[in-house]
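Chemist: sequence? don't have it. structure:
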């Protein structure tokens, strides 16, 4: 199935993914026939309410938890904000431990809470590839007398580094800390079992796993008490006011079910593309290119992300991304959530990879093909005026 408009090659799947046709089919009736308000008590409302609760049950099953621990939101950013702001507010937390590599949904929220004098932030050390220093994390937890909140992402959206969240969770358990993990990039790609990982908050955003945009969820462990983030109605068991995005919620559950059922096949397909891409790039550029973070680590990196550091070129300057766009290749220079701003990537800056050379993030999906990868490599050789063998 071809998702491309005008032969555009789409390699920006960490930013968003194409909606699966099966997901659209599942959603359509909620745009057309089943348009009742789920809070209405008449039959039209009850049909929609039932569909939402069925979706909640499905998501809960896939995460090995109970439906009472799943709250639907507008996406990853709202889920992260809810976890951080509400746990600080409701659990008397004065200390937040995070890293400088987190998504802005976490970092900006944390910075704002610190500016308001509600918390003090400690940043855990990371190595040159973005791996968390677990010994340092243990020390940070040990040195703080009150209750801490730890917020560390599972898979880095820019450099593909994976954090062992089971280990982090166990450390948090030892120190009676709350643990929030932004799992936006790994939800649907990894089997996340809430019974096996000691975590208080997990986050999903449907458009990262071939579902619709504008809908996500927060897993909230039942033992963790928080007050609502958004008030105004009794929706989501009094946790989030506002009429539910019924079509989106139905789409999210279907997309997550699909993603997890084809997880191994998709992972193998994506890794095949990535390995091929790395080999081709290395054949052309040799030691002039390198790969940021753990994105080229086929064993341990996030499969869908490859962050490439290309040679600096006087002719090109910082126009590499622009040239790829002209060649109808969609990729990014960092997180899409800060695109349009020319500040570059805060993640690469934190890892000291930002200087002088163009860094491009390619991210893959089940819809990409080997012939697309070959085309991209050809274009890159053309842009750099390298003769291919």
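Modeler: Arrived safely, thanks for sending. These numbers come from a predicted model, not from an experiment.

Chemist: use CA for all of it now, contacts and neighbours both
Modeler: Will do.

Chemist: and residue 236, how far is that from residue 84?
Modeler: 18 Å (CA to CA, to the nearest Å).

Chemist: Tell me which of these two has more neighbours.
Modeler: residue 84 (24 against 18; other CA atoms under 10 Å).

Chemist: gap between that one and residue 114?
Modeler: Relative to residue 114, residue 84 is positioned 12 Å away (CA to CA).

Chemist: for residue 276, same thing?
Modeler: From residue 276 to residue 114 the distance is 45 Å (CA to CA).

Chemist: Which residue comes closest to residue 179 once chain neighbours are left out?
Modeler: residue 150 (4.9 Å; CA to CA, 6 or more residues apart in numbering).

Chemist: The structure to be compared is supplied as follows:
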């Protein structure tokens, strides 16, 4: 098949890939987004914290994204059924919007700007000359030559493997997560509540919209079969031991479809090589307890768009700018990953968890916080 060319090829049509494509296309770049799935990915977080919302606002997208989302400004934390602290988010709080809806909005903006998308197109082969990626061959036999290649293709990134960039993935083996979407109850509509137990369980309940709620349950993996595999244990009975102010949601839980989620942290040895860079969970992954992964990815995409545009096709300048402006993001990501590790390993211990919790990271991420950072509020 014929070889086509573009300025930037982005592998992965998730939030980071679509947002980067939009920013680059607005600056006159010819962008092709390659997605191995048949459509926009549906798996991702439902939260945008203040840093991510500010990124979207800088590019005129805040009103569009918020139009059908839910604003929340408070999360209450419990341990063994007792409220222990609250975390309040200033300046309008954070936004809840189902991940797929959010990405579809950005995708629609991309389509209107003229970004080209290739779905059902896995990366079959990556040809390199030294550190530079010269040619991408897709599963349908088509070939693509790009001045810049961005791997936004997840934790198993084909671009990262092709670049021979080292990675360290650490699964959270002591906590298996499951998620279900259920009818919205009054208590969940009222407040986001996150429950922990001394036995290593957690439950997080929050609204998705006016009709539905999301429920996350985390449990020791050795108990999963007994609860979700037909082993006879009652999920509701076990939750009653530590979930106290959300019991009106229990009636919908037994019939819900519970999907398992394996959670790992990911650290990589570099964020770029030659004319290629990594974005989103191809570059880093942290525990979802931080709630900051998507906000960091949006900011990373903004930096990448600035760097690629400023380089103007000059490969030597691109490498220098990536080294100077993008590689330092590894330090911020490392801090976030370490923070997620601390939360995930202490939540069963009330005092240890409260010591580990950092309101500055939870609310502002690595942005410069106001002089007075809102602290966890005692109950």
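Modeler: That came through, no problem. From a predicted model like this one, the values you see are computed outputs, not experimental measurements.

Chemist: Just the TM-score for the two chains, thanks.
Modeler: For this chain pair, the superposition-based TM-score is 0.25 by TM-score structural alignment, normalised by the length of structure 2; 162 aligned residues with a CA RMSD of 7.0 Å.

Chemist: quick one: residue 360 of structure 1 is in a helix?
Modeler: No: Residue 360 of structure 1 is assigned strand when assessed by DSSP: H, G, I helix; E, B strand; the rest coil, not a helix.

Chemist: Wait, it touches residue 323, no?
Modeler: No: using CA atoms under 8 Å, residue 360 of structure 1 is not in contact with residue 323; the gap is 11.9 Å.

Chemist: More neighbours: which of these two?
Modeler: Neighbours per residue, other CA under 10 Å: of residue 360 of structure 1 and residue 323, the larger number sits with residue 360, 20 against 15.

Chemist: returning to what we had before: A strand includes the residue nearest to residue 179 of structure 1, no?
Modeler: Yes: applying three-state DSSP, one finds residue 150 of structure 1 inside a strand.

Chemist: thought it was touching residue 96?
Modeler: Yes: applying CA under 8 Å as the test, residue 150 of structure 1 and residue 96 come out as touching, 5.8 Å apart.

Chemist: Residue 352 of structure 2 in helix, strand or coil?
Modeler: Going by three-state DSSP: residue 352 of structure 2 is helix.

Chemist: my guess is residue 22 of structure 2 contacts residue 117, does it?
Modeler: No: using CA under 8 Å, residue 22 of structure 2 is not in contact with residue 117; the gap is 11.7 Å.

Chemist: Mind checking which of those two has more residues around it?
Modeler: Between residue 22 of structure 2 and residue 117, residue 22 has the larger neighbour count (other CA under 10 Å), namely 26 against 22.

Chemist: Distance-wise, check that one relative to residue 82 of structure 2.
Modeler: Distance from residue 22 of structure 2 to residue 82 of structure 2, by CA to CA: 45 Å.

Chemist: OK, contacts around the nearest residue to residue 203 of structure 2 once chain neighbours are set aside?
Modeler: Spatial nearest neighbour of residue 203 of structure 2, chain neighbours left out: residue 217 (4.5 Å); criterion: CA to CA, 6+ apart. Applying CA atoms under 8 Å, 6 or more residues apart in numbering to residue 217 of structure 2 gives the contacts 177, 178, 179, 201, 202, 203, 204.

Chemist: how far away is residue 217 of structure 2 from residue 65 of structure 2?
Modeler: Going from residue 217 of structure 2 to residue 65 of structure 2 by CA to CA gives 27 Å.

Chemist: Same question for residue 105 of structure 2.
Modeler: 7 Å.

Chemist: what about residue 127 of structure 2, which helix or strand?
Modeler: strand 123-129 (DSSP states H and E).

Chemist: helices or strands up against the one helix or strand residue 56 of structure 1 maps to?
Modeler: Assigned by DSSP H and E, residue 56 of structure 1 falls within helix 43-62. In terms of contacts (3 or more CA pairs under 8 Å, 6 or more residues apart in numbering; DSSP states H and E), helix 43-62 of structure 1 is packed against strand 70-73, helix 246-261.

Chemist: Go again with 7 Å.
Modeler: helix 246-261 (3 or more CA pairs under 7 Å, 6 or more residues apart in numbering; DSSP states H and E).

Chemist: where's residue 57 of structure 2, which helix or strand?
Modeler: Secondary structure from DSSP H and E places residue 57 of structure 2 in helix 50-58.

Chemist: same for that helix, what does it pack against?
Modeler: Using 3+ CA pairs under 7 Å, 6+ apart, helix 50-58 of structure 2 is in contact with helix 293-311, helix 359-364.

Chemist: and the next element down the chain from the shortest one?
Modeler: In other words, helix 359-364 of structure 2. strand 377-378.

Chemist: contact partners of that following strand?
Modeler: 84, 85, 86, 87 (CA atoms under 7 Å, 6 or more residues apart in numbering).

Chemist: Is the third one part of a helix or strand, or is it coil?
Modeler: The three-state label for residue 86 of structure 2, taken from three-state DSSP, comes out as strand.

Chemist: can you tell me how far it sits from residue 355 of structure 2?
Modeler: 14 Å.

Chemist: hmm, back to that, and the contacts of strand 377-378 of structure 2 as CSV, adding distance to residue 224 of structure 2 and neighbour count?
Modeler: Shown next, in CSV, are the contacts of strand 377-378 of structure 2 (distance: CA to CA, whole Å; neighbours: other CA atoms under 10 Å):
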residue, distance to residue 224 of structure 2, neighbour count
84, 27, 18
85, 28, 17
86, 29, 18
87, 30, 19
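
Chemist: Name the nearest of those residues relative to residue 190 of structure 2.
Modeler: residue 86 (14.2 Å; CA to CA).

Chemist: which SSE is the nearest residue to that closest one once chain neighbours are set aside in?
Modeler: Excluding its sequence neighbours, the residue lying closest to residue 86 of structure 2 (CA to CA, 6+ apart) is residue 76, at 4.5 Å. Here residue 76 of structure 2 sits within strand 74-79, counting by DSSP H and E.

Chemist: Report all helices and strands that that strand contacts.
Modeler: For strand 74-79 of structure 2, the packing partners by 3+ CA pairs under 7 Å, 6+ apart are strand 82-88, strand 192-196.

Chemist: List the buried residues of it.
Modeler: Residues 74, 75, 76, 77, 78, 79 are the ones in strand 74-79 of structure 2 that count as buried (16 or more other CA atoms under 10 Å).

Chemist: Looking at the residues you listed, which one is closest to residue 143 of structure 2?
Modeler: Closest approach between the buried residues of strand 74-79 of structure 2 and residue 143 of structure 2, by CA to CA: residue 75, at 48.3 Å.
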